[in-house]
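Peer 1: pasting the structure only:
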């Protein structure tokens, strides 16, 4: 570096130790791109292009962004990086990554065929260290039964096949202080696991003396970078008998799998009936509730989620039985209290204008830059579409990415004008609360309402009332008013009608049955 650039000192060092170069979801890379966007750097130095990314599409995207920001790239292997390097070396790096994956899979298959494990140590076993082969190399993947943990595994299978619910098994293990596979408290997922991925003690074939490899493989969505597991065809599975690792008998194993299969079939029939009856399945109902993730237990600090789609109860009590708080709040009652406190909080702030002024100026500056970016994206998209019309082969994934980025910028909520009076801001916030209450049970707005409430709410703590058998105190903690700007901006974009007729007349109508404000009216003031 000194030979090419003199004694220039690095302004910052970005690294992503032990993270795959095939993904964009890396904190170091994200920080580097932010520094480039902010014009904090003008040159990036790396050992090679593969240190920045091994993905062909990602390295092209990164290089294009850096070119836009006026940042050059120099590597020890390629020198100053050009379009040719990105195309050629990016392809070679992607091929190297694919070849390396194939080699790792072949090596793992050979290890599994030899009866050795290719994954972490399962509960009930311990790793065997210090064994060497005829060439003097250490042999990895050897396992032996852990006698103490094996007793717990057999106990789980015996209690499960005798009809004891998994939740009760978990509670008894926690009450006795038995460490879980992770060393903490037992959870139902550790035992019943995930059937689609064969995870959980009840699904582990190793306990019956059978090592199974290549059941699933991991794939990554190139658009989001998210990874998921896909089940391989049964013909691709590698099954190797390892009788020395057996913990449960074939009879006990078969009985457990029969019970699991029957419950799965019954659950499937029940879900189908539920879909026919309710049109939508009730599973995961809490995921569309506005307060999900905000309600906390005042005793253990854990999350409170909806049970049976009606009451917020402590998750730690429900699944681990380590919290004694069995009390809960009906969703409609808690929502009414929350909305009332929200209105009171809005009214209690004396100067909303001062709270928002600095944020509005910052948003306006950032929005001007984004509008320039959107205009540039529009030109690039137009050029790509023109190339397609003329028969030129283009990267359709890249075109989609550009369109998604443009659409994201254009969909951002408008920035309010600076200098808006506190009275006007309060009126708009109160109007938003009215609409939230009116649309509370409407699934069309469920995700939007939930996002908005998370922007302004820190947490809702429900603590049992002392010396009483029922009831909980509710403490609602909102975020500081200065952090409400995004909420203020988004309510206009999410509900453009906000309850007025075309002539500006105020709408006053009773809330429908789905509203939690059953005995109130939606009174929307005019501008």
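Peer 2: Received it, and whenever you're ready, just let me know what you need. Being a predicted model, the structure only gives us computed values, none of them experimental.
Peer 1: CA atoms for contacts and neighbours, from now on please.
Peer 2: Noted.
Peer 1: quick one: the strands in the stretch 201-350 of the chain, in order.
Peer 2: 210-213, 216-220, 227-231, 238-241, 295-297, 304-307, 311-314, 329-330 (DSSP state E, counting those that start in this stretch).
Peer 1: Serialize those strands to JSON lines and add fields for mean neighbour count and distance to residue 375.
Peer 2: Output for the strands of the stretch 201-350 of the chain, formatted as JSON lines (neighbours: other CA atoms under 10 Å; distance: least, CA to CA, whole Å):
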{"stretch": "strand 210-213", "mean neighbour count": "19", "distance to residue 375": "51"}
{"stretch": "strand 216-220", "mean neighbour count": "13", "distance to residue 375": "31"}
{"stretch": "strand 227-231", "mean neighbour count": "12", "distance to residue 375": "32"}
{"stretch": "strand 238-241", "mean neighbour count": "16", "distance to residue 375": "54"}
{"stretch": "strand 295-297", "mean neighbour count": "26", "distance to residue 375": "42"}
{"stretch": "strand 304-307", "mean neighbour count": "23", "distance to residue 375": "44"}
{"stretch": "strand 311-314", "mean neighbour count": "25", "distance to residue 375": "47"}
{"stretch": "strand 329-330", "mean neighbour count": "16", "distance to residue 375": "49"}
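Peer 1: now the longest helix seen in the chain: buried residues?
Peer 2: Looking across the chain with DSSP state H, the single longest helix is helix 352-389. When burial is assessed from 16 or more other CA atoms under 10 Å, helix 352-389 yields the following buried residues: 352-353, 355-357, 359-360, 364, 367, 370, 373-374, 377, 381, 384-385.
Peer 1: second structure for comparison follows:
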């Protein structure tokens, strides 16, 4: 009887392979044609034609890593046993990372009992049971990985060339513009948002500073760029977590007033990657092309508006200092980062300035929270956290030692009982030899044999119970958190609050008031009474 399969059809199309009419890839690489090819293959195989199918399609995701939503969803179903066969068009659709592909084919899928079929590569894992896919599979994967890197370089080069030609290569248009409906890689003015851009520049030219402009936009209920995008594209993930409350900030106004795109100029490639596959980006000499699209603001008005920007720009030579609470302190109301400032006396303090231009806010606008006071609260909470974590670590080690000791006792008992059973079986054999030789009567033989069988049965029961106990002990989740234990050991002797200490343990510090400070930990919260809250 053939095995019943639940089939996962996996389809992928990267941005470099797009086939929406502008790409150069063959039609067979489109989502629709991958689907048709796979379903036709399954329909033509009697063993698979009747099986239940689920489709997972990642449209616009690279194959060089596995950070893909539909792939992740498919693997979750594999882990739950809901899918036991995965079918793809070819290895490159599954992944272009030959090392990870090999790991899935040789370790993950065999362990989970999942059959894997790559149609165009003629690969079926059922043909390689007990072995790997061989050199052919490895070579194909290496070629796909090399092709992916080469494609990445060529795609980047093509985009740079397009930037130099004044073509827009971004995925979304900047605020004030939309992607041109008929001309690809060109921006067109969005009338509704463009009116807001003109208003901001007009108010700047009338002498208003960025704070005053932000306040007037909030008073008139003008949606922020993020909220405007969200209203126009509700199906997109970008800005999906943004608050519904309108709150223009000075930095938003500043960025608009500094953006040359509103003069019809494209500024591209201000940052560049350090290499194929690298996530690190460094500052790059930008590509600037004028007159690429319709301007919203004249160059003359743009230059005049720069005068309202405090200091004419930011100081690129200013040194960055890492202080203990850097990047952690947030407003308890709006959840956004608080600003660190210094008064004339040299005392550092934190303020929520995000809602300073919004008259309808619950944020503590204008209130100052001394850095020293917050640091005292945080350091006190950290010392408590460390003490409790270390105490639990000791308890966990003791529990772990007891568990190991119990497992060893079970193993020792099993070995002893197995040795006894061997002795009882040898005794039975000697009894039979005596009976066969006529040294003992049949009644004596039967009686002594029955006694030996009872002891063997008792030992077998005890062995079974010991095995079950060992299995139970093995299945228990480890009490200790190795990562937490390592961090606690590293900072056990800290006498003062440091940047490294706070960022090792804390995700955020929310300020509601000086007597109401919430600390969000990176690990299990050991502080009782008020979970994660130090008062």
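Peer 2: Nice, I can see it. The model shown is predicted, which means the values in this text are computed figures rather than measured ones.
Peer 1: kindly provide the TM-score of these chains.
Peer 2: Overlay of the two chains. TM-score (TM-score structural alignment, normalised by the length of the first structure): 0.53; 370 aligned residues with a CA RMSD of 5.3 Å.
Peer 1: include distance to residue 61 of the first structure when you put the strands of the stretch 201-350 of the first structure into TSV, please.
Peer 2: TSV is the format used below for those (distance: least, CA to CA, whole Å):
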stretch	distance to residue 61 of the first structure
strand 210-213	36
strand 216-220	17
strand 227-231	20
strand 238-241	39
strand 295-297	41
strand 304-307	41
strand 311-314	45
strand 329-330	49
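Peer 1: residue 490 of the first structure is nearest to which of those strands?
Peer 2: Residue 490 of the first structure lies closest, by CA to CA, to one member of the strands of the stretch 201-350 of the first structure: strand 295-297, at 22.9 Å.
Peer 1: tell me which residues are up against that closest one.
Peer 2: Residues outside strand 295-297 of the first structure that contact it (CA atoms under 8 Å, 6 or more residues apart in numbering): 302-305, 312, 314, 325, 459-463.
Peer 1: returning to that earlier point: quick one: which of the strands of the stretch 201-350 of the first structure is nearest residue 185 of the first structure?
Peer 2: Using CA to CA, the strands of the stretch 201-350 of the first structure put strand 311-314 closest to residue 185 of the first structure, at 15.5 Å.
Peer 1: and the nearest residue to residue 483 of the first structure once chain neighbours are set aside, how far from residue 446 of the first structure?
Peer 2: Setting aside the residues directly before and after it, residue 483 of the first structure is nearest to residue 456 in space (CA to CA, 6 or more residues apart in numbering), at 7.1 Å. Using CA to CA, to the nearest Å, residue 456 of the first structure is found at 16 Å from residue 446 of the first structure.
Peer 1: the more surrounded of those two?
Peer 2: Neighbour count, other CA atoms under 10 Å: between residue 456 of the first structure and residue 446, residue 456 has more, with 21 against 17.
Peer 1: contacting residues around that one?
Peer 2: Going by CA under 8 Å, 6+ apart, the list of residues near residue 456 of the first structure reads 478-480, 483-484, 487.
Peer 1: so where do the helices sit in the stretch 151-300 of the first structure?
Peer 2: For the stretch 151-300 of the first structure, the helices defined by DSSP state H, counting those that start in this stretch occupy 166-175, 188-192, 250-278.
Peer 1: actually, the stretch 351-500 of the first structure.
Peer 2: 352-389, 396-410, 422-438, 446-456, 485-494.
Peer 1: to residue 141 of the first structure, which of those helices lies closest?
Peer 2: So among those, helix 396-410 is nearest, using CA to CA, at 40.2 Å.
Peer 1: so what does that closest one touch, helix or strand wise?
Peer 2: For helix 396-410 of the first structure, the elements it packs on are helix 352-389, judged by 3 or more CA pairs under 8 Å, 6 or more residues apart in numbering; DSSP states H and E.
Peer 1: the alignment partner in the second structure of residue 191 of the first structure - nearest residue in space that isn't next to it in sequence?
Peer 2: Matched by TM-score structural alignment, residue 191 of the first structure corresponds to residue 253 in the second structure. Excluding the flanking residues, the one nearest residue 253 of the second structure by CA to CA, 6+ apart is residue 210, at 5.9 Å.
Peer 1: how close does the counterpart of the one you found in the first structure get to residue 259 of the first structure?
Peer 2: Using TM-score structural alignment as the criterion, residue 210 of the second structure maps onto residue 166 of the first structure. When distance is defined by CA to CA, residue 166 of the first structure is 12 Å away from residue 259 of the first structure.
Peer 1: more neighbours: which of these two?
Peer 2: residue 166 (19 against 13).
Peer 1: could you look up the SS state of residue 103 of the first structure?
Peer 2: helix (DSSP: H, G, I helix; E, B strand; the rest coil).
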